[in-house]
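S.K.: Have a look; sequence and predicted model below, questions after that.
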Amino acid sequence: MVTLTVDSPQNLDRARLTSGLVATVIFLTAIAPLATDMYVPAFPRVAGDLAGTATQVQLTLTTFFVGMALGQLVGGPVSDQRGRRRPLLAALVLMAAASVVCALTPSIGVLMAARFVQGFTGGWAMVIGRAVIVDLATGARLIRVLNVVAGVGGIAPIAGPLLGAVILQLSHWRVSFWVVAALGLVMVVAVLVAVPESLPPERRHGGGLRAFAVAGRLVLANRRYVGYLLVSGSAMGALFAYVATSAFVLQSMNGLSPMMYSADFAANAAGMTVAALVAARLAGRVATRKVILTGQVAALAAGVAMLAGAIWFGTPLLLAVVCFLVLMTAQGLIGPNGGALASAEVPEHPGTGSAILGFVQWVAAGTIAPIAGLGGEHTAVPMALLMIAGAVLSMIGLLVLARPAR
């Protein structure tokens, strides 16, 4: 670990990719799943305590996703202009403050607004953390580190619901927001200790909306970057089709208990984590595009099997469990590698590239989740169609848009 002050020329020369820095970035990636998964089990109690409807409580999740998307879109370019460390620290402080407001909220409207700020600042922090990695690593090492970040960070979706359920059983739903606020302050300390300024002044870009628009045009003019953007965004959409409807498929349609559903959810998240860690080991040994394609084929097979089971066999439990595990494991091969290759295509604008990537992923998450539930809680056909569509679009991104130059 290194402890560095902000923007000192000597410190910029000493910026290195240390284990402490990688651990801190992993910590940052846990913001979204923890702030979401810890809170979801308490939805019915939140509605009762704040005199809100189920739809209003659901909107507090939507505003969080919107904030995440916008925070990443804005945070990356700002960090390209101002450097990484100061904007990152500011985002974490504001995120902790927004979490306190969530914990003290007197009404559902205030909670919606605070959740938006929480998501915005959390997305801001996540995209800067990713940009720091891109600043300090290239090639196979960049792919390896981003896969490790995704793999170890995958523990958060496993622990989040379990921690939230424990908090709900022993205390009040507001305590989950106090926990997120405390974690935000811990992140501030971690950044102060382990994250140096990784973007020296000579590599920064001028600020303003015009500069951001120029950088965005340059990034989006890169055909291969757009291809990998489609790879990751489509995979994210398929993932959230599962997240939004798996409870209905396994519990409402197949009679699985909430405890067994939580165990299955954790096992699927573990499969994604293991796949991402395996992909990290393969970086530099096996072509990353082949790893992504393997995941895409597996995800497509899971979607086709799920659709067939939903149409002709009433979505049997064993089929659903296997398809969900295959889909989630495939995401561990697709998402981190697609994001890493996208970042590698635009090394001159890492913050902007990372911001657009995060924006697309979270817009996909926020858009697909409600669409997946349009068929109601007694059919898996819409979810299966979205799984197939996500896999197909992801393959188009890899094989058509991001095809290697001749």
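M.R.: Arrived safely. Residues are numbered from 1 along each chain as shown.

S.K.: Every contact and neighbour count from this point should use C-alpha atoms.
M.R.: Will do.

S.K.: Helices of the stretch 201-350 of the chain, residue ranges please.
M.R.: Applying DSSP state H, counting those that start in this stretch to the stretch 201-350 of the chain gives helices spanning 209-220, 223-247, 258-282, 288-312, 317-345, 350-372.

S.K.: Please point out which parts of the third one sit buried.
M.R.: Right, helix 258-282. By neighbour count on 16 or more other C-alpha atoms under 10 Å, the buried set for helix 258-282 is 261-262, 264-282.

S.K.: The last one now?
M.R.: Neighbour-count burial for helix 350-372, counted by 16+ other C-alpha under 10 Å, picks out 350-369, 372.

S.K.: After that helix, which helix or strand is next?
M.R.: helix 381-396 (DSSP states H and E).

S.K.: coming back round to it: quick one, which of the helices of the stretch 201-350 of the chain gets closest to residue 112.
M.R.: In terms of C-alpha to C-alpha, the element of the helices of the stretch 201-350 of the chain nearest to residue 112 is helix 350-372, at 15.0 Å.

S.K.: put this beside the first:
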Amino acid sequence: MPEALPAGGRHDGGLGVLVEGTAALSKDRVFVRVIVINALVYALLTAYLSAAPFILQGILGMATAAYTAVFAVVCAGALDGPVGADSRALLTAITVSLFIAHVVGLGTCIGNLPAIALGRTGRWAGTGSALLGFVQFVFGGLASPLVGLSGATSGVAFGIVIVVLGAVANALAVFGLRDRGERERVKAERAAARSRRLGRDQL
């Protein structure tokens, strides 16, 4: 398959191009906001991956086979561990349900946020992709050890980490994933489509 990018839009790359592209993209406040939100989502994912074995096996006492089943197909299993027998089943059901909701929420973001960010990069698509990957791995690497600060027998640190990261991500998202001009254009397109639909209905 031939190169899809026209020859006039290509460059040789290098540090200078990376710096120039980064400077250009950093002026786009929506792009910066989206890659930070994406990085926070990735940090939430790595926090979950880091904490799940300790919470499900170490705290709830889930057997290895049951934990593997939960991790793979999200189902409950046999328990035998430090949590009391009376409360173990309910606590496990609640925890697994929250894990499911957590991962499903991340799944809706992981594909869409990079698409939104890279859709704004224009000729700096390569630089934008590099920044996207770099920032998300930095955030993920910083979040992973934080979930263990309360020790292997406590999920307090994990709870605090995901609440704080989620709150910050949602606070940033309140400012919007489009700039004002884009929002107005989308509203105008929707209004025009609605008018055309009403016009057809009246015929």
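M.R.: Received the coordinates, thanks. Source: prediction; values computed, not measured.

S.K.: on that earlier part again, got the helices of the stretch 201-350 of the first structure as a markdown table, with distance to residue 203 of the first structure columns?
M.R.: Below are the helices of the stretch 201-350 of the first structure laid out as a markdown table (distance: least, C-alpha to C-alpha, whole Å):
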| stretch | distance to residue 203 of the first structure |
| --- | --- |
| helix 209-220 | 14 |
| helix 223-247 | 21 |
| helix 258-282 | 28 |
| helix 288-312 | 28 |
| helix 317-345 | 16 |
| helix 350-372 | 11 |
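
S.K.: corresponding residue for residue 201 of the second structure in the first structure?
M.R.: In the first structure, no residue is paired with residue 201 of the second structure according to TM-score structural alignment.

S.K.: mind checking which of the helices of the stretch 201-350 of the first structure is nearest residue 393 of the first structure?
M.R.: Nearest of the helices of the stretch 201-350 of the first structure (C-alpha to C-alpha): helix 223-247, 6.2 Å.

S.K.: now the angle from that closest one to helix 381-396?
M.R.: Angle, helix 223-247 of the first structure to helix 381-396, by axes from the mean of the first three to the mean of the last three C-alpha atoms, to 10 degrees: 160 degrees.

S.K.: other SSEs contacting helix 223-247 of the first structure?
M.R.: helix 317-345, helix 350-372, helix 381-396 (3 or more C-alpha pairs under 8 Å, 6 or more residues apart in numbering; DSSP states H and E).

S.K.: Quick one: closest of those helices to residue 237 of the first structure.
M.R.: When these are compared for distance to residue 237 of the first structure using C-alpha to C-alpha, the nearest one is helix 350-372, at 5.1 Å.

S.K.: What residues in the second structure pair up with that closest one?
M.R.: The aligned range for helix 350-372 of the first structure in the second structure is 125-147, by TM-score structural alignment.

S.K.: Now tell me what touches that stretch from outside.
M.R.: Residues from elsewhere that reach stretch 125-147 of the second structure, judged by C-alpha atoms under 8 Å, 6 or more residues apart in numbering: 18, 21-22, 25, 35-36, 38-40, 42-47, 50-51, 114, 117-118, 121, 155, 157-159, 161.

S.K.: which of those residues are buried?
M.R.: Using 16+ other C-alpha under 10 Å, the buried ones in the contacts of stretch 125-147 of the second structure are 18, 21-22, 25, 35-36, 38-40, 42-47, 50-51, 114, 117-118, 121, 155, 157-158, 161.

S.K.: before we move on, which element is residue 5 of the second structure in?
M.R.: Using DSSP H and E, no helix or strand contains residue 5 of the second structure.

S.K.: Kindly state which residue of the first structure is aligned to it.
M.R.: In the first structure, residue 5 of the second structure lands on residue 199 (TM-score structural alignment).

S.K.: Likewise for residue 25 of the second structure?
M.R.: That one, residue 25 of the second structure, aligns with residue 219 by TM-score structural alignment.

S.K.: One more: residue 168 of the second structure?
M.R.: In the first structure, residue 168 of the second structure lines up with residue 393, judged by TM-score structural alignment.

S.K.: isn't the match of residue 25 of the second structure right next to residue 227, touching?
M.R.: No: using C-alpha atoms under 8 Å, residue 219 of the first structure makes no contact with residue 227, being 11.6 Å away.

S.K.: just to revisit the earlier point, tally of neighbours for the match of residue 5 of the second structure?
M.R.: 22 (other C-alpha atoms under 10 Å).

S.K.: didn't it look like it was pressed against residue 133?
M.R.: No: if you go by C-alpha under 8 Å, residue 199 of the first structure and residue 133 don't touch, sitting 10.7 Å apart.

S.K.: average gap between stretch 94-110 of the second structure and the first structure?
M.R.: Its aligned residues in the first structure lie a mean 0.7 Å from stretch 94-110 of the second structure after superposition (mean C-alpha distance after the TM-score superposition for the first structure).

S.K.: what's the counterpart of residue 331 of the first structure in the second structure?
M.R.: In the second structure, residue 331 of the first structure lands on residue 106 (TM-score structural alignment).

S.K.: and the gap between that match and residue 73 of the second structure?
M.R.: 17 Å (C-alpha to C-alpha, to the nearest Å).

S.K.: re the thing from before, distance of the closest residue to the match of residue 168 of the second structure other than its chain neighbours relative to residue 245 of the first structure?
M.R.: The spatially closest residue to residue 393 of the first structure, leaving aside those adjacent along the chain, is residue 234, at 6.2 Å (C-alpha to C-alpha, 6 or more residues apart in numbering). Going from residue 234 of the first structure to residue 245 of the first structure by C-alpha to C-alpha gives 17 Å.
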